[in-house]
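Novice: Here's a sequence, model it:
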Amino acid sequence: MTSQWERLFRNEGVWQGSFTQFSPTGEVLEEVASVVSLEGLNQGDVMRQVVRKLPAQKAPEEQIYEYRSLGKGVLFFENGAFSQGSIQWGPLSEFGAELGLIWGDRRLRLVQIFGKDNQLSKLVLIRETRLGSERPATSPLRVADLLGTWHGEAITLYPDLRPDDTYQTCLTVKQTDCDRLQQTLQIGKRPQQVQSIGFIQGSLIQFEQGTQVLCLPDGASAAGPLSVQPQTALFLEVGWLIEPGLRQRLIRYYDKGGAWTSLTLVTERRDA
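Specialist: Okay, the predicted model is just below:
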């Protein structure tokens, strides 16, 4: 087992890409080229992060951070995937999280922010490749890309650092009408299944439970509520269709009291 600090270093390197801001319904508001470097210093006791944004026709913007330890709101998986963000939702306060996936020389990160009015206010998709590697040509995620039966393995981490949980998943997504989806999730060997109905509105899938899935560029998706409701459990999720038939999802869960409870990474493959 590697430590959380060691897992941070899976992200070491220079990452070229872009920050793209979307409205809650998926309209592109702004896209800015970026270079992010993560470098270990002092024999690995310090991680130095430099974020350079390169807006068109404007001076570059640079922010520098140095980390000697990890905060309470962040957890890393063995492969370097991670999430950092709010550990507690509260009324009249900003709330949100970043969810980051990594696959070889590619990273995909999503930031979801809710304003003081509890409404989803900002979505930022960050797509990156390591310096010297090529960014493969990919297409925006389509609803059709999600259809089928997906078998996967899930790993759940906990903020209190209790032992991880690992279990099998089976997700079936069917289009039952031109504008309707049926989603069925089974976790582990337990017979019970969780079923939900979604309504397709272009690149957006709106579920009856008040959550939505937004299809984004480069096979990405953002899932979660449009607003945070008191005394209601919620989750924030990023999905990534890495290649046809291979998908990862990273989900940050909060309980009814608004406390962060767990972080789950699912790697799933679609049945032929």
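Novice: When you work out contacts or count neighbours from here on, use the C-alpha atoms and nothing else.
Specialist: OK.
Novice: mind listing the strands for the stretch 51-200 of the chain?
Specialist: Counting by DSSP state E, counting those that start in this stretch, the stretch 51-200 of the chain has strands at residues 61-67, 74-76, 82-85, 95-103, 106-114, 120-130, 148-157, 165-177, 180-187, 193-201.
Novice: For these, could you give me JSON lines that also reports distance to Gly40 and mean neighbour count?
Specialist: Formatted as JSON lines, these follow (distance: least, CA to CA, whole Å; neighbours: other CA atoms under 10 Å):
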{"stretch": "strand 61-67", "distance to Gly40": "10", "mean neighbour count": "12"}
{"stretch": "strand 74-76", "distance to Gly40": "16", "mean neighbour count": "21"}
{"stretch": "strand 82-85", "distance to Gly40": "18", "mean neighbour count": "22"}
{"stretch": "strand 95-103", "distance to Gly40": "18", "mean neighbour count": "21"}
{"stretch": "strand 106-114", "distance to Gly40": "18", "mean neighbour count": "22"}
{"stretch": "strand 120-130", "distance to Gly40": "16", "mean neighbour count": "22"}
{"stretch": "strand 148-157", "distance to Gly40": "25", "mean neighbour count": "19"}
{"stretch": "strand 165-177", "distance to Gly40": "30", "mean neighbour count": "16"}
{"stretch": "strand 180-187", "distance to Gly40": "38", "mean neighbour count": "17"}
{"stretch": "strand 193-201", "distance to Gly40": "43", "mean neighbour count": "15"}
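Novice: Another sequence for comparison is provided below:
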Amino acid sequence: MATISSITVAPMAKTLISNRVQRLPVNLSKSKSFWPSVPSFLRPRTQASKSSPAREQDLKTDEKSMSIDVLQRFINLNLGNWNGSFYQFDSHGNLMQKVHTKLSANSYGEDELTSLIQTLYIRQPPSSTSISGQDTESEWAEYKIKETNMFTVDKYQQIGFFPNERAFSLRYLTAGMLETVLRQGVLGEDDTGEESPKNLKLPSRRPSIVCENCLYSQEKDMRARAFHVLDPKGILEMILIFLEERDGVPFPTSLDNSEDNTNRISPFLGKWKGHSITKRSGVYGATISEADTAALLEIDDKGQLIQNLTSTSSAGDVTTNIHWTGILSENLVTFDRGFQMTLLPGAMYMGCPSDVAKSVAQSKSFHLEFCWMESPDKRQRLVRTYDVEGLAVSSTYFFETKL
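Specialist: Prediction:
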């Protein structure tokens, strides 16, 4: 799904959320704004003024054309009718609820006025007033999602897009959508403070980070969209997964009936070899680097998880090695470097710092990761990197095979 940075209810229902995106105060850093402007080292460099005005205009036109092309490819990737389910997990990977969804995505306009318009439908729970033993037609709540266009995709969503690999990351500034979906899908739009259903946890009204990583299936016209939701203190609060199939059966592969719920670490153990592509955030999507990668995840004789990651630049001149030791407790892996992995059904995991506030306090960048192992020997990973002030600055796509 392209964007859910802000949602409004369809005209026939009452409006719950403003389309206006608000800047959210957070307490991760007392001395720095959490959503700053783009740092200088990532800004496009302009040459001093030997270029003629005509040449500068040509460059601007080329950049504009390139960004329009990227946006159009992004829109084309998302077009269609998507059927699936929305899953809510706590930070330890326990399923809290499942809601059936549909998504209709269309576009209009041309060139810089091209926009993606989407409507999300959420199946409502059966009415408590229905007659026992009598089949009733399902009711669906309808939501108009904020349009995606040249303005929103770069300014608000900070897209990280990989057209050939069919993957993207988006940044969000509010969790209004999340609360609306949960309240409308489970509590109903007229809920004004009644007790939540058992095991339902609504997200914080002011999260520090809401990030979507989307990976498309390598085998069929299907996708998984994964959301990290971190609370204002920088701690993972919940994980959301949309599993959707385009123009397919009403509800594709399910995560709540997977057979791997009891041993979710097994699919990821072993040696992996692959390739990575890193791009700057933004609609221009310039590639920063490419690298060959190798990964090893194993359990030693003490029951500890050992992870080794190696990355060698395509030019072969830079090699990076990372060695982590971790502890597995049910579905949560905690590494000694302050990083954690939440294991999910369906051979998926979500990774993030155990404490983002600590990374910020130590002036360290950090990353959020989504991994989907669709077949026993192949997996995709998408990593969203943030700078020390919490700005999404790059995205990295990995495709790896098991040795």
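Novice: Need the TM-score from the superposition.
Specialist: The pair, once superposed, lands on a TM-score of 0.89 when counted by TM-score structural alignment, normalised by the length of structure 1; 267 aligned residues with a CA RMSD of 2.4 Å.
Novice: okay if I get the strands of the stretch 51-200 of structure 1 as JSON lines plus distance to Ala220 of structure 1?
Specialist: Formatted as JSON lines, those follow (distance: least, CA to CA, whole Å):
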{"stretch": "strand 61-67", "distance to Ala220 of structure 1": "26"}
{"stretch": "strand 74-76", "distance to Ala220 of structure 1": "20"}
{"stretch": "strand 82-85", "distance to Ala220 of structure 1": "16"}
{"stretch": "strand 95-103", "distance to Ala220 of structure 1": "11"}
{"stretch": "strand 106-114", "distance to Ala220 of structure 1": "8"}
{"stretch": "strand 120-130", "distance to Ala220 of structure 1": "8"}
{"stretch": "strand 148-157", "distance to Ala220 of structure 1": "17"}
{"stretch": "strand 165-177", "distance to Ala220 of structure 1": "17"}
{"stretch": "strand 180-187", "distance to Ala220 of structure 1": "18"}
{"stretch": "strand 193-201", "distance to Ala220 of structure 1": "17"}
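Novice: what about those strands, which gets the closest to Glu31 of structure 1?
Specialist: strand 120-130 (9.3 Å; CA to CA).
Novice: give me the element the residue mapped onto Lys102 of structure 2 from structure 1 is part of.
Specialist: Aligned counterpart of Lys102 of structure 2 in structure 1: Val35 (TM-score structural alignment). Assigned by DSSP states H and E, Val35 of structure 1 belongs to strand 28-41.
Novice: ok, average deviation of that strand from structure 2?
Specialist: Compared with structure 2 after fitting, strand 28-41 of structure 1 deviates on average by 1.3 Å (mean CA distance after the TM-score superposition for structure 1).
Novice: Could you list the buried residues of that strand?
Specialist: Glu31, Ala33, Ser34, Val35, Val36, Ser37, Leu38, Glu39, Gly40 (16 or more other CA atoms under 10 Å).
Novice: so which of those residues would you say is closest to Gln212 of structure 1?
Specialist: Glu31 (22.8 Å).
Novice: What is the neighbour count of the residue nearest to that closest one when sequence neighbours are not counted?
Specialist: Distance criterion CA to CA, 6 or more residues apart in numbering; nearest residue to Glu31 of structure 1, sequence neighbours excluded, is Thr20 at 4.2 Å. Residues lying near Thr20 of structure 1 (other CA atoms under 10 Å) number 18.
Novice: Give the aligned equivalent of Thr20 of structure 1 in structure 2.
Specialist: Using TM-score structural alignment, Thr20 of structure 1 lines up with Tyr87 in structure 2.
Novice: List the contacts of that match.
Specialist: Applying CA atoms under 8 Å, 6 or more residues apart in numbering, we find Tyr87 of structure 2 in contact with Leu95, Met96, Gln97, Lys98, Val99, Leu240, Ile241, Phe242, Leu255.
Novice: residue ranges of the strands in the stretch 1-150 of structure 2, please?
Specialist: Going by DSSP E, counting those that start in this stretch, the stretch 1-150 of structure 2 shows strands at 7-9, 80-90, 95-108, 115-123, 140-148.
Novice: Alignment lookup: Asp145 of structure 1 to structure 2.
Specialist: Asp145 of structure 1 maps onto Pro267 in structure 2, by TM-score structural alignment.
Novice: Touching, its match and Tyr349? I think so.
Specialist: No - using CA atoms under 8 Å, Pro267 of structure 2 is not in contact with Tyr349, being 10.6 Å away.
Novice: what residue of structure 2 matches up with Gln186 of structure 1?
Specialist: Per TM-score structural alignment, Gln186 of structure 1 is aligned with Thr310.
Novice: Same question for Gln49 of structure 1.
Specialist: Match for Gln49 of structure 1 (TM-score structural alignment): Gln118.
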